[in-house]
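>>> sequence plus the predicted model coming up.
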Amino acid sequence: MTIDEIYRNDELSVRSYNVCKYNELNSVNDLHQYFLKHKSFNKLRNCGRRSNDEIIEIYKKYKYSVEIVESNEIKPLKLENVIGELSRVQREVVNSFILVNVGALSVRSKNGIARYLDDNFKINNWCSKIFMNDNFILRNIENIGAKSIEELDFFINSIKDFIYEVSSLKDEKQILTLKNKYLIQKTFSTSDIPSEILEADSIFQLTDFLLINNLLFNYNQTKIVQMSFKFYLDSQMHSIENVALELDLSRERVRQIRKESVNELFQKLTFIKNFNDDLLKNYSLDVSEKIIRIKDDTVERVNLRSNTNFSKEFISCILSVYLNDEFDLVGNIEDLLQTKLFTSRNRHNWNNFYIIHKDLKNVDFVSLSNDISSRLNDRIEETYSFSFKSYLSKFITDSEELIEHIDSLLPIAETIINEEFNLYLDIDDNIVFKKNTSKQAYEYAFEALEILGVASKVEDIKAKILEIYPHYETDEAKVRVSMKRKDGFVPVGRASVFGLKKWESELNDFKGGTIRSITNEFLEKFDEPKHISEIAEYVLKFRPDTNEKSIYYNLRMEESSSFIFFKKSYVGLNNKEYSEEFEVLQESDKRDRNSWEDRYQDLLEFLDLENRLPFSANVPDEEIGLYRWLNVQKGKIKSKKLSSEKEQLVNGVFEKFPQINGRRRINSEEKYNELLNFIELHKRLPSANREDEYKLYQFFYNQRKLHNMNELDKNEKKYFMKVASFF
C-alpha cells in the first residue's frame, strides 16, 4: 500500500502526507522500516504531535500487509495467502466492493472483463483466473484496447489494495462499517455519512438518510414525493396544485415528476439489498412464511429501532425491494402511497400491501380481489355462497401443482379477503356474499304518493314518509333525487311537485310534465296551429290553477324554441309545416310594453314559472328583456327615482330570490346537496349519458373545472372535498 493510495482514500491529512513525501516515506514498507528503528515519527522534519499520532495509526492499520523475516527484510504477503485467510464477512465486503466498482467501468471494459470471468465476479474467481494465473495478460483479453487496459489495470490494482486493507481489519464491526461506507460513497458520491448509519446496517435507517439528503432523488423530486406520497406516519398529503405552488412549478410538471418518481422508486431502492439487516432478530419478521404481514406492532418496532417515522405502506415497499429475490408486492401504489381524490370504479381499491412469496406467482390475487369487489358492488338481491377452494382455483394460472396444494394457499387468500373486504369464510370454508339491498329510497316515496293519492310537493311526500316510517332518515333533497321517471314518477310543473306515472292512465284529469310538454302533446295531434284559447282549454284540464295569459307567456319563454307563434295568438310547433294563411309573428309585431305594471306582472309570472331571477345570456329574448328591465329598476332605486311603493315591490323580489353568481348560473349549495344525495343513493357520480342525470353531471363537471383553476369560494371548496371524500 502506497502513501499516495492511502491519501487518496481520505485516510491521511494533507500535512501528514506532505511529511511522509518530504522524508521519502512512500509506502507502508518505508513506514515499517522507519518505525522499527526510531519507534515514532516525531523526529521527521515538520512532523508535529498530531501528524506523528496520525502516521502511527496508519502504520498500525496496514502493518499486516507485510511480513517480517529474520533478516529484517520486508516482503509483501502473498495475495493468495491473504485471500485464503479472509473471513466470510471479509469476503462479502470484497465481493460487494468488486460488484459496485464493476458497474462504474466503461461498457467496453466491463464487457471484456465479464466475458473473461464468465460473469462470475466473486473473489475466488478473480484469484484463480487473474491473481494466481501467471499467464494472465490484460492485452490478451478479447476486444480490449489501450484505454480499457489502463482502466482495467487500475481497477485490478484497486481490488488488490482493497483486499489488503480488508485483511488488516479483524473487528467485524469495522469491516461492516467499511463495507457500508464504501457502498454509499461510491453509489451516491457522498462522504458525509453519519457513523450510526454505517454501523447500524438498518435498511430503514439507510433509506431515511438517503431520502432526507436528496440522494435517492434530486431536491424537487424529494419534495414532491414527500408532499404527495404517504412515506411517513404524519405525512400531510398535498394536492398537485399545492405542490406546484410550493415549488413554483406548473401542475403538469409536478404530475410528470410524480409519475417518474413512482416508476423510479423501486429501482432506486434496490441499493438497500447490499446491506444485511436481520429482519427476524431486529423486527420479529419471519421471512420463512409465504406471506409477510406488516401490522401496527411491526411498524412500531421498525421505527423505534431505526429511529424513523415511516408509514406501514412505505415499510412494506422497502421490505418488498429488500426481499425482491423471493417475494413480490401485491397491492396498488396509487391507492396506498399517492394522494388520491377519487376511487377507481372498474377495479378493487386496495387497503393494504401484501408481501407474498414468489412460489405463489401463478396465483392472480389482483384478479381475485377485483372479482370479489365487483360482486360486492353489485346489487345482491339474495344471499349466496360457494366453496372458496373452487372459487380460488379459477385464479390459479398454468400450474397443476398449485391446484393440488390449494389447501396451503387457502390461508393466504383468506388473509387478503379478511383485510380487504372484511369477509370471513363460514364453517364449511364457503365464501358468503350477503344480501346488500334494502328498501330503496324511491320505494318509500312511491308508497307515500300512493297513500296521498294526489300529486304532491316534495315536503308533503317527505312528511308522509316519516309518518309511515318514523325511524327512516331522509330529507327533501334525498326524496327529490329519488323520484325518477324510470321508477314510475312524473314531475308536475316545476314547483317540486310529483305524481305517479300510472295515474296518467288511471285518472282523466291527471297528466305529468310541464305546461309546455302538455301543450306540445296537444299540438302534435293537429296539422294546423291552434289558438291559445284552445290550448288553454286543454291545459286547464290538468293545470286548473293557471290561466290563458300565463300559459301563453310560459310558451314564449321556452328556451329550445319548440314553438312557433303566429298573429292573432295562434301557436304551432317548429318541427311542423303549416299553411301560409297563418302569418308568423315578427319581432316588430310584439305588443309594446311601456306600462311598469305590465312588466312587473311579466316578472312575477316568470318568477313563478322558473323559480329564479332572469339571466342575461343564452336565454330567450323575453327573458333578456326582463333582466334588463329589472336592472333598470335597481339603478332607479339607487338614484331615488322610483316611487316608494314600486321600490318596495322590487326589493321584495330580491329578498325572495337572492342574486347568484351569474357565471355559474346555479345555486351551488342547493345543487351540491342534490349531488351528495345522489351519490349516497347510487354510490357513484351522475352520468353524462343519462338524460335525467345530465344536468347534475354538468354541474359537477363545471365545479371540477373551477376547482382546478382554484376559483371555488370557501363554501364551495368545502362541498367539493365532501364529494371527493366519497371516492
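On my side now, so go ahead. Numbers count the residues shown, from 1 in each chain.
>>> when you work out contacts or count neighbours from here on, use the C-alpha atoms and nothing else.
OK.
>>> and residue 310, how many neighbours?
23 (other CA atoms under 10 Å).
>>> contacts only, for it.
231-233, 299, 303 (CA atoms under 8 Å, 6 or more residues apart in numbering).
>>> which parts of stretch 315-329 are buried?
Neighbour counts over stretch 315-329 (16 or more other CA atoms under 10 Å) mark 315-324, 327-329 as buried.
>>> structure B:
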Amino acid sequence: MEVQEKYNKELIFKIQSLTVEQNFLLNKLIEKKLRKLSLRTYHALIEYLNNNITITNFNERIFSHKNFSYYDIKNVGVKSVKELTGFQTEILKLTDMISVHKSEQELYYEYFLLYLKEYYNIQSNHFAEISSFYNKTEKILLFKTLQILLDNDYIFVSKKKTIFKNYCNNNTNNSNKIKDLAEFVYLTRTRIRQLRKQLYGKFSVYFEILKHIDKKQIYFYDIDLNQTYITIDNILVEKINKKENVNFNLLFISNVLSVLSENTHSYIGKEKQKGLYNNGIKYEWEKKYLIVIKLTNIFDFTLIVEDVAKRLKERINKTYWFDFNKYVLSFYKSKKITNINVISEICKKILFSEFMLVIDSKNIILFEQNTFKKLPEYIEELLERERRPMNVYEMFDIFNKQIPKLFKSVGAIRSTCQRQRVNNIICFGRTSTYALKELVKTDINIKSGTIRDIVEEYLLQFDEPKHLFEIEKHIIRYRPNTNALSIMQNLRFDKSKRFVLFKNSHIGLNCKMNYYNNVLNFPRHTRKEFLK
C-alpha cells in the first residue's frame, strides 16, 4: 500500500506545528515503537532514515512525498511493507494524540500512560485507578502507581514479589524477620539474601518506568534538584507515605529518587548487606543522600563516612583530633583539589546527620575517648593542661573542686604518680612534685630527679672535680630554693658513695677517680686542693 493513498495535508500541518516538548515526547514514543519491528524491517528503515529517528525526518522523507512507496526502500519485501504500514498508522495516531495536548504537564502524563500500556500491558481497571489519581491532583502520584504495579504482579511475581515487598514496606513487626520470611516462601535464608541483593542490584531495570517519568515530578516531593546536596530521611518518607497513602520505607523511596535524579545526582548511602552476599558496604547509613555528580566525581563521600564510623567504633583510649580541612583532603579521588569549601560543608552536614558529630568553630574534628578513664589519665590530662610541674597537694585541690571524691587523699595521687613514673610522669626530688616527661624535652629550665641526680649528671661532663659554688650555680637553675650548704649536706649523706669530697669544697665522682689521679702531676698548691 502506497503512502500516497494515506497522504493528508492536515497531518503534515500538525507535524510542522508541534512544539519542542511535543516533538521530544513523540520522538521517544516512535523510538520505542520502532524497536518492536522485525530485525530486517528495523534495519531497512533505519538505513533509509540515516539513523535519524524523529517525526520531522519521517515527515520529510516519507509523509511529504505523495508518490512514496515502502517498496522503494532497500531490502523491504511484502511482509516488511505490511509491518511498516502498521507502524505508520501507529505514528499517525500518536501524532494526533500528542498534538491535542499543549501543556507540558499533560504531555508527560499522556506519555506516562502510554508507557504503562505498552510496557506493562496494564489492565483497564488498574489503568482507570491510576488515571483517577491524576484527575484529582493533576499530578502523577508516582509511589501510588508503583504500589499498584507491585500489588498486581506487573513487576514481580510469586516469591520475588513477597521478598521485595517484605523489604520495601515500612513495616517493623516480627514477621519481617528473615527466618519467618524463609519459612513463608519455603526458601533458605541464604537464598533470600541472594535474591534480595539481585532485586535491589537491578532496581533501575525492574523499575524501568522511572526512567520515563518527567524529572520535574520530583519537585512534587519538595526536592529541588538544583541543590548540590539533598537529604532523604524518615521525615521525607513519612511525608510521601502520607501524601500518597502508601507504606514504603526509606530504602525503597531513596532508590526511587536516586533513579529519578541519576542524570544530575549520585546516590550516597547504599544499604549494607550482611552475610555471604554482602556488597562491600561497611557502614549502616541512618539516612540517604543525593549529591551532585560534579562533586562525587572528585570526592569520596562514602569513604569519609566509613572512616569516621570505624574510628568511632574503635576503642579510643585517649581523645584525639584532626584539622577538618586537612582530614577532608585525604578523601579526594585525585590530587587536584577543587570545591573544598562546598565539600567540607556537605561533609559536616552528613557527619552531623549520621553521628551527631559537630565540627567546632576552629574547624576541628574531635574523636573523644570512649573507654573508662583511669586515674593516671586524669593526672596526665591535668599536667598536660597546666604544662608545668605540680605538687600533689595542688593537684588534690584542683581535683577536689572539679571531680569530688575522684581521689580519696593526697597519698592516692602520690602513689598513682609513683606507678606512672616509668611511663609518662617524672618526679622532682622528694617534694612530691611531678610533671610530664615531654615537658623536660621542651623546657630547658626543668629537670627531673633529685639534687644528687642532677649533680651526678653535671659532674659526668668533666674529667676533674668541680667547686661547690660551680655546682650550686648549675643546680639553682633547676632548684631555685636550694643553696650550697644544703647541696653539700645532701651529698655528704649519700649512702650510695657516688660522690668524692675533696678539700676546699671540691666535689667529684667515685667512678672518675682514675681521671682524678692525674692531678698528682699538678703543682703543689693546686694538688693540695684536691686531696682528701
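Nice, thanks for sending it over. All values reported here derive from a predicted model rather than from experimental measurement.
>>> which residues in the stretch 151-300 of structure 2 form strands?
Remark: strands assigned in the stretch 151-300 of structure 2 by DSSP state E, counting those that start in this stretch are 229-232, 265-268, 288-292.
>>> the longest one aligns to what range in structure 1?
Put plainly, it is strand 288-292 of structure 2. Strand 288-292 of structure 2 lines up with residues 353-357 of structure 1 when matched by TM-score structural alignment.
>>> cool, and stretch 507-521 of structure 2?
Mapping stretch 507-521 of structure 2 onto structure 1 (TM-score structural alignment) gives no aligned residues.
>>> then stretch 242-257 of structure 2?
Using TM-score structural alignment, stretch 242-257 of structure 2 lines up with residues 304-319 of structure 1.
>>> what about the matching stretch, how long is it end to end?
End-to-end distance of stretch 304-319 of structure 1: 16 Å, with CA to CA, to the nearest Å as the criterion.
>>> how far is it from where the chain is centred?
Put simply, stretch 304-319 of structure 1 sits 20 Å off its chain's centre (CA atoms, centre = their mean, to the nearest Å).
>>> re earlier: for the buried residues of stretch 315-329 of structure 1, which one is nearest residue 186 of structure 1?
Of all the buried residues of stretch 315-329 of structure 1, residue 186 of structure 1 sits closest to residue 322, with 19.7 Å by CA to CA.
>>> got the contact list for the closest one?
Counting by CA under 8 Å, 6+ apart, residue 322 of structure 1 makes contact with 270, 272-273.
>>> hmm, back to that, how about the strands of the stretch 151-300 of structure 2 in TSV, adding distance to residue 164 of structure 2?
Below are these laid out as TSV (distance: least, CA to CA, whole Å):
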stretch	distance to residue 164 of structure 2
strand 229-232	20
strand 265-268	20
strand 288-292	19
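>>> out of those, which is closest to residue 108 of structure 2?
Of these, nearest to residue 108 of structure 2 by CA to CA is strand 265-268, at 21.9 Å.
>>> which stretches in the stretch 1-150 of structure 1 count as strands?
Here the stretch 1-150 of structure 1 has its strands, by DSSP E, counting those that start in this stretch, at 66-68, 74-76.
>>> where does the spatially most central residue of structure 2 fall, secondary structure wise?
Nearest to the geometric centre of structure 2 sits residue 305, at 2.8 Å (CA atoms, centre = their mean). Element membership for residue 305 of structure 2, per DSSP states H and E: helix 301-313.
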